[in-house]
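Enquirer: Give me a model of this one.
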Amino acid sequence: MSLPLNPALASTSRPPVMEARRWLEGVSFPPERPLINISQAAPVDPPPEPLRRAMAEAALNQPDAHFYGPVLGRSELREAVARDWSRAYGGPIRPDEVAITQGCNQAFCAAIQTLAGPGDEIILPLPWYFNHKMWLDMQGIRTVGLHCGQGMVPDAEAAAGLITDRTRAIVLVSPNNPSGAEYPAETLRAFYDLARSRGIALIVDETYRDFDSREGAPHDLFADPDWGGTLIHLYSFSKAYRLTGHRVGALIASPARMVEVEKFLDTVAICAAQIGQIGAAWGMANMGDWLAGERAEILARRTAMAEGMAALPGWRVKGCGAYFAWVEHPYDMASPELARELVHKAGLLLLPGTMFMPEGDPEGARHVRIAFANADQAGIATMMQRLAAFRP
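Expert: Modelled structure (predicted):
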């Protein structure tokens, strides 16, 4: 006899990155051709030493670093986010409109939990971020896919045709995971106006905003004094300050929605980890120049990626930015088969496009996602050499 199993959870796909890691089991890589892991979008180095020292000192000298904290986050971090976002986006944001979460994934889950329930619908541009789709599946919420157009940018008019009386939100990720596309300000404004006119939410996930190639604010949505009636904004400190293991994210929404967010966070975690929050606040206060250097390095890797792919016959870059490239491959095989062959024949671990698309969508079989930010420029050059030499 087996115990009961939640059917919504059972029907949810397994974590793609963990699935890809299982492809490495039993595979050895010779010293002259070590594995290049371009599967997961995460910094490969720990936080810089000054930040680690600040966190270590907090662990030693701040008793409250080891206690439960406020459910919606430490006041100093909420205040820092409110100040920084107000300055960056040209619109006033108050600390009571900021919640600190255990990473941006939890921020997304909290936002959705305040908006939708079983049988409702959420619009996600395609290709989607798989953890977003997984959470919706677990909650019995229907995902409605929106194919993107030129430059992997979604179109608000196309989205309007997908809205039903069950639609609760549209989700945009910019710079995008997995396509790398940077959505123009006018695109974000068009989606905002659409969502407001139809009485649904616009969730904007800007996890990778620190690595946007453009200067200045990516949009002006916070300049609208009524933004809280439509916009929910998500962010992650993991990429900016290499705090992936400390799980620190942010959710910005109206005070009324924060009442509901607090219920969710208190139930699933009580609060985000204190030392991670202390580190994020210290980073915001002290690491501006260092972060600018990190951005410059990622942009240099982006250039190396785009130039390298342009020289590969048959490969076609559809989107490239932040940590990612969404690339059409030239082979007469589906991307999952190609991805496995690349492990064995080229020492490359990347993710097939099928992990980011609805089952059966032919675009998934034709594309792969390359998390090029995980390799330095020399590593990217080596990756290009291996792809050029690869024969299925």
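
Enquirer: From now on I want contacts and neighbour counts done on CA atoms only, so please keep to that.
Expert: Fine.

Enquirer: pretty sure residue 323 is touching residue 372, no?
Expert: Yes: assessed by Cα atoms under 8 Å, residue 323 is found in contact with residue 372 at 5.9 Å.

Enquirer: where do the contact lists of those two overlap?
Expert: residue 302 (Cα atoms under 8 Å, 6 or more residues apart in numbering).

Enquirer: Touching, residue 239 and residue 42? I think so.
Expert: Yes: between residue 239 and residue 42 there is a contact at 6.6 Å, judged by Cα under 8 Å.

Enquirer: For the stretch 101-250 of the chain, which segments are assigned as strands?
Expert: 121-126, 142-147, 167-173, 201-205, 231-236, 249-252 (DSSP state E, counting those that start in this stretch).

Enquirer: So which of those is the most surrounded?
Expert: Comparing these by mean neighbour count (mean count of other Cα atoms under 10 Å), strand 249-252 ranks first with a mean of 28.

Enquirer: so how far is the next helix or strand along the chain from it from its chain's centroid?
Expert: Using DSSP states H and E, the helix or strand that follows strand 249-252 in sequence is helix 255-268. Its chain's C-alpha centre and that of helix 255-268 lie 22 Å apart, by Cα atoms, centre = their mean, to the nearest Å.

Enquirer: quick one: helix 255-268 to strand 231-236, angle?
Expert: Computed with axes from the mean of the first three to the mean of the last three Cα atoms, to 10 degrees, the direction of helix 255-268 lies at 40 degrees from that of strand 231-236.

Enquirer: what's the following helix or strand after helix 255-268?
Expert: Toward the C-terminus from helix 255-268 - assigned by DSSP H and E - lies helix 274-286.

Enquirer: Against which helices or strands is that next one packed?
Expert: The contact analysis (3 or more Cα pairs under 8 Å, 6 or more residues apart in numbering; DSSP states H and E) places helix 274-286 against helix 49-61, helix 75-89.

Enquirer: quick one more, to check against the first:
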Amino acid sequence: MAHTRTSATFPPPVMEARRWLDGVTFSDDTPLINVSQAAPVDPPPLALRQAMAEFTLSQDSAHLYGPVLGNPDLRAELAQQISTHYAAKVEADQVAITSGCNQAFSAAISALTDQGDEVILPTPWYFNHKMWLDMAGVRAVDLPTGDDLLPDPEQARALITDKTRAIALVTPNNPGGVEYPAELMLAFFELAQETGIHLLVDETYRDFDSRSGPPHDLFQQPGWDQTLVHLYSFSKAYRLTGHRVGALATSPALLSEIEKFLDTVAICPGQLGQFAALWGMQNLSQWVAGERDEILDRRAAIAEGMPALEAKGWKLLGLGAYFAYLEHPFDIASDDLARQLVKDAGILLLPGTMFMPDHDPAGKQQLRVAFANLDRAGITQLFDRLQALTF
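Expert: Reported below is the predicted structural model:
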């Protein structure tokens, strides 16, 4: 096959990891613990599924094309929710609906960059961001974060060239879990504004942030939409992963460019997913609050379990949202270790090498645990197996 921009990037990591299960059998005593993917495994709550079924049966519009940038009622509701969540004023024409948050990122990058441009990604990065930049012919410039997993705006400044078009942040972070402080977010916003580039902020996991009140004040900045591109997903909050509903918020002028991408790739977001997202926002706020409490309790269980692992030489680098990001103590590269864990411990997780550029050795000591689908008993079992490891 000829060399193409698509062939230049790596295979989808979650699919790659699933192939490690081929031919492996797990005993009743040691069933598989799958902490490889950050997605709900349960369906939406019954009331939402019933509302979706009724919509499908009774409304012809459920089966037809809609506006490219999303349905007006959903755009207006999301604008209102963003305004409330961030104590700001966001208008419906600053919001667009996409077929998942990955598409929101891809659309924004396509509108902002030309082939050969650069986008700064803190490492460890979200691998689908890196993959899309590769496929778009855009150079991902890695910004190492160190042990606290927080990027440094001044280090980012040193990486900006005349080819830089954006900095992309993820908070709460995937894969690291860390919640970026409000003052750090503002520093990156001011850096982007000063240098004339865009700041992309992916807040897919914002509904599981441990902090109360607005997590940052970027939407309160005058002219925020000239610099900020905010990305969001309905998938995690309402368990709509299979319906692919995401969103972005930025200037109407940039959205008109993004509309070209969306029209060409998907024409419009799916009607059923849009209905579900709107119904969820209007009816499930208490339910989502309960889901958040459960995730925060699982996060606490990870923190409580860490001292026993630390005694074995492990380090917790980041914890939050759906993720724990660990440094392992073994003299074995994390990609080899992750494969070995499937056979030796019945654990499927992703190695840090999937979130790092090849030239950065830190990834070989790191592992990501997506713990959202484990209850406290499952987390205890996971930690027991990790403690028992010897290499």
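
Enquirer: What TM-score do the two superposed chains give?
Expert: Scored against TM-score structural alignment, normalised by the length of the second structure, the superposed chains reach a TM-score of 0.98; 389 aligned residues with a Cα RMSD of 0.9 Å.

Enquirer: Of the strands of the stretch 101-250 of the first structure, which is nearest residue 302 of the first structure?
Expert: With distances scored as Cα to Cα, the stretch of these nearest to residue 302 of the first structure is strand 167-173 (18.1 Å).

Enquirer: Quick check: end-to-end length of stretch 307-315 of the first structure?
Expert: 12 Å (Cα to Cα, to the nearest Å).

Enquirer: With stretch 71-78 of the first structure instead?
Expert: Span of stretch 71-78 of the first structure from end to end, Cα to Cα: 12 Å.

Enquirer: Stretch 282-295 of the first structure now?
Expert: One end of stretch 282-295 of the first structure sits 18 Å from the other (Cα to Cα).

Enquirer: Strands along the stretch 251-392 of the first structure, start to end?
Expert: 316-321, 324-328, 348-349, 351-352, 367-370.

Enquirer: What helices and strands are in contact with the fourth one?
Expert: Pointing back at strand 351-352 of the first structure there. Going by 3+ Cα pairs under 8 Å, 6+ apart, strand 351-352 of the first structure lies up against helix 16-22, helix 335-346, strand 367-370.

Enquirer: before we move on, back to that, just so I know, which of the strands of the stretch 101-250 of the first structure lies nearest residue 386 of the first structure?
Expert: strand 121-126 (28.6 Å).

Enquirer: got the angle for the closest one vs strand 142-147?
Expert: 30 degrees.

Enquirer: most tightly surrounded among the helices and strands packed on strand 351-352 of the first structure?
Expert: strand 367-370 (a mean of 28).

Enquirer: in the second structure, what residues pair with stretch 200-215 of the first structure?
Expert: Mapped onto the second structure using TM-score structural alignment, stretch 200-215 of the first structure covers residues 197-212.

Enquirer: how far does the matching stretch stretch from start to finish?
Expert: Using Cα to Cα, first and last residues of stretch 197-212 of the second structure are 30 Å apart.

Enquirer: Check stretch 235-246 of the second structure too.
Expert: 7 Å.

Enquirer: mean shift between the lengthiest helix in the first structure and the second structure?
Expert: Determined from DSSP state H, the single longest helix within the first structure is helix 288-310. By mean Cα distance after the TM-score superposition for the first structure, the fitted helix 288-310 of the first structure averages 0.8 Å away from its aligned residues in the second structure.

Enquirer: what comes up buried for that helix?
Expert: Neighbour counts over helix 288-310 of the first structure (16 or more other Cα atoms under 10 Å) mark 291, 294-295, 297-299, 301-302, 304-306, 308-309 as buried.

Enquirer: Please apply the same query to stretch 89-99 of the first structure.
Expert: Buried residues in stretch 89-99 of the first structure, counting neighbours by 16+ other Cα under 10 Å, are found at 89, 90, 91, 93, 94, 95, 96, 97, 98, 99.

Enquirer: Which position in the second structure pairs with the fifth one?
Expert: If I follow you right, that is residue 94 of the first structure. Residue 94 of the first structure maps onto residue 91 in the second structure, by TM-score structural alignment.

Enquirer: how far away is the closest residue to its match other than its chain neighbours from residue 361 of the second structure?
Expert: Excluding its sequence neighbours, the residue lying closest to residue 91 of the second structure (Cα to Cα, 6 or more residues apart in numbering) is residue 79, at 5.6 Å. According to Cα to Cα, residue 79 of the second structure and residue 361 of the second structure sit 42 Å apart.

Enquirer: quick one: which of these two has more around it?
Expert: residue 79 (22 against 13; other Cα atoms under 10 Å).

Enquirer: how about the aligned partner of that one in the first structure, what does it touch?
Expert: In the first structure, the residue paired with residue 79 of the second structure is residue 82, using TM-score structural alignment. Counting by Cα under 8 Å, 6+ apart, residue 82 of the first structure makes contact with 92, 93, 94, 95, 97, 98.

Enquirer: The same query, at a cut-off of 6 Å, please.
Expert: Residues near residue 82 of the first structure by Cα atoms under 6 Å, 6 or more residues apart in numbering: 93, 94, 95.
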